[in-house]
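# build the 3D model from these lines:
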Amino acid sequence: MAQAPSESSKSDTKSLADESPPRSSSDLVSTLPRRGGWAKPLVLYRNYWLNPERLKHIIPVKERFKPHRDDIILATYPKCGTTWLKALAFTVTTRGRHALAAGHPLLTGRHPQEVVAHLEVPTPAGDLAGIDKMPSPRLLATHLPLSLLPPAVAASGCRVVYLCRQPKDAFVSWWYFANQMHKGPSPIKFDEALSMFCEGFSPFGPFWEHYLEYWKERLARPEQVLFLRYEEIASDPVEVVRTLAGFFAVPFTQEEERRGVPEEVVRLCSFDMLSGLEHNQAGDVARGDSIVVGKSMFFRKGKVGDWENHMSKEMAKKLDDVIEDKFKGSGLVF
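Modelled structure (predicted):
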C-alpha cells in the first residue's frame, strides 16, 4: 500500500495549491498526490485528503462563498452526527414556521440531509448559486476544515457550530459507511482502514487537524463558535437543544418551556423517530457528480461506545495513542 506523503511533500502540495489556479480543476487534481484504499481514491489538497471529484466544488467555496453576519454554519467531521445536528438545528430555527406536529417537513418526506444546504455539495438546494439566493438568516452545513472556508467566515461574525465525536466511534461509523459505498470485489478490511485513519489518511482527514482547527477557533471566538461533542448530545439532548436555541438567538420562551417544546424537538429529531420513517429508508440522497448515497445509510446505530464491539484492545490503544499525541496540550480531550 502506498505511503502518505512526507511533510516536505505536503508543503510542496500546499505551495502548488497556493499558486495561481490551473486552467481547470482537472488540471489541479492531476498535480496532487493521490492514494487509494477507501471507497474512492483521494487527493491531498492543502494538507487534507479529499475526493478529487468534489474539489471543483470545494475550491469555489473558499474563493466565492460570501458569508452573511446572520448565517449559521454547521461544520462537522464526517460520521460525527451530521444528520442529527441538521435535524435539530432545522427544527429549532424553523419552529415558528413549522409546528412540531404531524405536518412537519421532517415527518412528511424531507430527509435531514435535504433540509440544510451543504456548501460543497452541488445539489439543486445546495450549490453556491442557490445559496447566494437564499433569504437570510441562512442555515448551512459543511464537512470542510476551517482552513478551506473563506477568511470572511471569521470576519463576518457569522455563527459556527462544530460537532465532533470520539474518534474511535467516528472511525467505526465511517468504516461501515465507506464499505456501503465501496464498489470493489471485497470489502475494506477493518484493520487496514484503521491504519489509514491513524495515519491521517481518510476523507477530510487528518481527523485531528480538522478537530483542532475548529477547537482553536472556538477558543479565539467563543461568542461565534460553539464546539460540541456527539457524546454531549447523546447524554443530554434537551440541554443541548436549549444551548443551540440560545446560540442561534432564538431561545425558548417561558411559555415554550412550560409546553415542553425543547423535549418535543428532541423527540421529533430522535434516532428512533427519524430512522423509522419510510421516506428515510427508501431512495437516495444525491450528493453531486457520481456520488449517490442511500437515505438509510445516514442511520446506522448512533450509539456512544460502539467501537468496543469492533476493536481489540490493541486496536483501541493504537488509536488512543494517536489521539493522545495529536491533541496533547490543546485542551481538547476524549
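
# hey, let's count contacts and neighbours off CA atoms from now on
Will do.

# what residues does residue 49 make contact with?
Listed by CA atoms under 8 Å, 6 or more residues apart in numbering, the contact set of residue 49 reads 42-43, 201-206.

# Three-state assignment for it, please.
When classified by DSSP: H, G, I helix; E, B strand; the rest coil, residue 49 comes out as strand.

# look up how far residue 244 lies from the nearest residue to residue 157 once chain neighbours are set aside.
Leaving out its chain neighbours, the residue that sits closest to residue 157 by CA to CA, 6 or more residues apart in numbering is residue 69, at 5.3 Å. As defined by CA to CA, to the nearest Å, residue 69 lies at a distance of 17 Å from residue 244.

# equivalent analysis for residue 139, please.
13 Å.

# residue 250 should be in a helix, yeah?
No: secondary structure of residue 250 (three-state DSSP): coil, not part of a helix.

# now residue 141, what's its secondary structure?
Residue 141 ends up strand, using three-state DSSP.

# residues in contact with it?
Per CA under 8 Å, 6+ apart, neighbours of residue 141: 73-76, 86, 116-119.

# narrow those to those in strands?
Counting by DSSP state E, the contacts of residue 141 place 73-76, 117-118 in strands.

# check the residues you listed and tell me the two furthest apart.
76 and 117 (13.6 Å; CA to CA).

# what comes up buried for stretch 151-161?
153-154, 157-161 (16 or more other CA atoms under 10 Å).

# could you do stretch 314-327 as well?
Per 16+ other CA under 10 Å, stretch 314-327 contains these buried residues: 319-320, 322-323, 327.

# what are the boundaries of the strands in the stretch 151-300 of the chain?
Assigned by DSSP state E, counting those that start in this stretch, the stretch 151-300 of the chain shows strands spanning 159-164, 225-229, 284-286, 292-294.

# with distance to residue 333 as added columns, please give those strands in TSV.
Converted to TSV, these look like this (distance: least, CA to CA, whole Å):
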stretch	distance to residue 333
strand 159-164	11
strand 225-229	10
strand 284-286	34
strand 292-294	32
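
# residue 334 is nearest to which of the ones you listed?
Closest of the strands of the stretch 151-300 of the chain to residue 334 is strand 225-229, at 9.3 Å (criterion: CA to CA).

# out of the ones in strands among the contacts of residue 141, the closest to residue 309 would be?
Using CA to CA, the ones in strands among the contacts of residue 141 come closest to residue 309 at residue 76, 24.2 Å.

# count of neighbours near that closest one?
Residues near residue 76, counting by other CA atoms under 10 Å, number 25.

# correct me, but the residue nearest to residue 157 touches residue 152?
No: Residue 69 is beyond contact range of residue 152, at 9.7 Å (criterion: CA atoms under 8 Å).

# how much space between the residue nearest in space to the middle of the chain and residue 211?
Central residue of the chain (CA atoms, centre = their mean): residue 76, 2.8 Å from the mean position. Distance check for residue 76 against residue 211: by CA to CA, it reads 9 Å.

# one more, so I can put them side by side:
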Amino acid sequence: MESTSQKNHDPKSNEKEEHRSDQKTVNKFKEIISKIPKKQGVWVFDLYQYEGFWGSAFWLEGMLSVQDYFKPQPNQVIVGSTLKSGTTWLKALTFAIMTRSHVGESTNPLLTRLPHDCVPFIEVELCSSPQKLNLEVPLVATHIPYTSLPKSIINSSCKIVYICRDPKDVFVSLWHFRHKMNPKDMEDHPLEDAFECFCQGLTPCGPYWDHLLGYWRASLESPEKILFLKYENLKNETTYWVKKMAQFMGYPFSLEEEHRGVVQKIIDLCSFENLSSLKVNKSGIVRLEIGITQVGVNTLELKNNAFFRKGMVGDWKNLLTPEMAMRLDQITEQKLIGSGLTLNISTNA
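As a prediction, the model looks like this:
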C-alpha cells in the first residue's frame, strides 16, 4: 500500500522480488487459484481457500510468490498478525525500536508516513513494488499463516513478532474496516451475515483461531525465534512488553536509554492518541493494491484514518449482542482446548 501524501524512501531493492510483475508468473498463480475452493462473502472481495486458509486472489498470488522467491535477511524481523488484531500499532512500535539509534525524534518517518508505509507486507507491497524493501531497516510484515510461510523464513535465523487479540474485538474492527472500504455496500451485507462468516472461519486470512494457533505452537517449539504477543497485554503493560520486544528483536534498551526516557518516548510516539492525531493519518490517502493486470496494479483508495478507529479493548460491547459474544467465546474455548493458549477475553456485556 502506498500513501499519496508521502514520497517513498529510495531504499536498496531486492531484485529477486521482481517476479510479481512477470505476467507469465501471474498467470501461473491465477491458474492455481482457479482450481481451489471459492466463496462469495461479505468481505468486499471473493475469498479462495488454499492450505486451509481463506484469502483474496491478489493476496494468495502474493503468498504463492513469496513461498518461491522471498529471501529474508539474516537479521530480518517479521511482524506477524491477522487483519485488525493490532498490526498498525505493532508495526509502529517495532519500527521505532529498530530505527531509534539513527532517526531523530523530530524526523521520525512515523510522523509523516503511515506505519504500513514504513513496514511493508511481503505478500503485497514487496511483490508488486520490490523497491519498497529497505535493506537498511530489516523489518517487514505478513498476514500469511505460519504453516504457509516460505521455507526460507522457517529455516532462517530471522525473528517473528506475532500479535493476537480477543476475537470479538477482531470481528468488530474488521466489520468497521470493511465498510470503510465499501460504505455503499452496508445494506447488502448485514452484521449478522458477517458474524456468521467469521464464526465459520470465512474471513480474510481465516479461520482466525487456526491462524493464531499456528504461530502459538511454533512459538512453543522455537521461543527464541517467535515472540507471541496478546494485544490486551500490550495495552495494559506497554512498557514491559516494549522492552521485551526490543530485547527479542536484538535491539535492547541500554540503562542509559532507560534513564533518558527513550522507552516512554517510543510508547508516546506510537500511541493511538498520537498517531491518530497526525496530519498524515487524519487526511492522507492509502492505495491498497488489490490486483495485477497486464497494464499494471489495480488499487483501491482508502483514507489513512481507516486504520485508526478506537484502538481500545472491549469495543465489541458496542456492537455485539450478548448472544453473539457468548457464541464467539464458546468457539474460542473449543478451538483452544489442549493448546495451552488462553486469550485475555472480556466477557461482561
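
# now what about the TM-score between them?
Here the TM-score for the pair of chains, by TM-score structural alignment, normalised by the length of structure 1, is 0.88; 309 aligned residues with a CA RMSD of 1.9 Å.

# where do the contact lists of residue 76 and residue 211 of structure 1 overlap?
residue 164.

# out of the contacts of residue 141 of structure 1, which end up buried?
Using 16+ other CA under 10 Å, the buried ones in these are 73-76, 86, 116-119.

# could you find the counterpart of residue 89 of structure 2 in structure 1?
Matched by TM-score structural alignment, residue 89 of structure 2 corresponds to residue 84 in structure 1.

# isn't its match right next to residue 269, touching?
Yes: between residue 84 of structure 1 and residue 269 a contact is recorded at 6.9 Å, counting by CA under 8 Å.

# quick one: the helices in the stretch 101-250 of structure 1?
With DSSP state H, counting those that start in this stretch as the criterion, the stretch 101-250 of structure 1 has helices at 128-132, 152-156, 167-181, 190-199, 207-220, 230-235, 237-247.

# need those in JSON lines with distance to residue 306 of structure 1, can you?
Shown next, in JSON lines, are these (distance: least, CA to CA, whole Å):
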{"stretch": "helix 128-132", "distance to residue 306 of structure 1": "36"}
{"stretch": "helix 152-156", "distance to residue 306 of structure 1": "35"}
{"stretch": "helix 167-181", "distance to residue 306 of structure 1": "6"}
{"stretch": "helix 190-199", "distance to residue 306 of structure 1": "14"}
{"stretch": "helix 207-220", "distance to residue 306 of structure 1": "19"}
{"stretch": "helix 230-235", "distance to residue 306 of structure 1": "12"}
{"stretch": "helix 237-247", "distance to residue 306 of structure 1": "19"}
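
# who wins for proximity to residue 143 of structure 1 among these?
When the helices of the stretch 101-250 of structure 1 are compared for distance to residue 143 of structure 1 using CA to CA, the nearest one is helix 207-220, at 9.2 Å.

# what about the closest one, distance to the chain center?
Distance of helix 207-220 of structure 1 from its chain centroid, counting by CA atoms, centre = their mean, to the nearest Å, is 14 Å.

# same check, this time on stretch 320-334 of structure 1
The answer for stretch 320-334 of structure 1 is 20 Å, by CA atoms, centre = their mean.

# so what corresponds to residue 321 of structure 1 in structure 2?
Using TM-score structural alignment, the partner of residue 321 of structure 1 in structure 2 is residue 330.

# now do that match against residue 168 of structure 2, distance only.
11 Å.

# show me the contacts for the residue nearest to residue 285 of structure 2 when sequence neighbours are not counted.
Spatial nearest neighbour of residue 285 of structure 2, chain neighbours left out: residue 303 (4.5 Å); criterion: CA to CA, 6+ apart. The contact partners of residue 303 of structure 2, by CA under 8 Å, 6+ apart, come to 282-286.

# now do residue 119 of structure 1
61, 126-128, 131, 140-142.

# out of those, which are shared with structure 2?
Contacts conserved in structure 2 for these, using both residues aligned by TM-score structural alignment, their matches' CA atoms under 8 Å: 61, 126, 140-142.

# show me what counts as buried in stretch 207-222 of structure 2.
Across stretch 207-222 of structure 2, burial judged by 16+ other CA under 10 Å covers 207-213, 215-219.

# what do you get for stretch 303-317 of structure 2?
Using 16+ other CA under 10 Å as the test for burial, stretch 303-317 of structure 2 gives 303-308, 311, 313-314, 316-317.

# map residue 57 of structure 1 across to structure 2 for me.
Checking TM-score structural alignment: residue 57 of structure 1 goes with residue 62.

# contacts only, for residue 90 of structure 2.
79, 163.

# kindly recompute the last result at 10 Å.
79-81, 96, 115, 119, 141, 161-163, 229, 231, 234, 242, 270 (CA atoms under 10 Å, 6 or more residues apart in numbering).

# distance check, the residue mapped onto the residue nearest to residue 157 of structure 1 from structure 2 against residue 232 of structure 2.
By TM-score structural alignment, residue 69 of structure 1 lines up with residue 74 in structure 2. Relative to residue 232 of structure 2, residue 74 of structure 2 is positioned 31 Å away (criterion: CA to CA).

# these two: who's more crowded?
Neighbour totals were compared for residue 74 of structure 2 and residue 232, and residue 232 leads with 21 against 12 (other CA under 10 Å).

# element containing the match of residue 321 of structure 1, please.
Per DSSP states H and E, residue 330 of structure 2 falls inside helix 322-336.

# mean deviation of that helix from structure 1?
Its match in structure 1 and helix 322-336 of structure 2 itself, once the structures are fitted together, sit a mean 0.9 Å apart by mean CA distance after the TM-score superposition for structure 1.

# tell me what that helix is packed against?
When contacts are defined as 3 or more CA pairs under 10 Å, 6 or more residues apart in numbering; DSSP states H and E, helix 322-336 of structure 2 sits against helix 167-181, helix 191-199, helix 208-221.

# which among the ones you listed is found nearest to residue 39 of structure 2?
Nearest of those (CA to CA): helix 191-199, 10.4 Å.

# sorry, back to before: tell me which of the strands of the stretch 151-300 of structure 1 sits most buried.
Each of the strands of the stretch 151-300 of structure 1 was scored by mean neighbour count; the highest is strand 159-164, a mean of 25, by mean count of other CA atoms under 10 Å.

# sorry, back to before: intersection of neighbour lists for residue 139 and residue 244 of structure 1?
89, 93.
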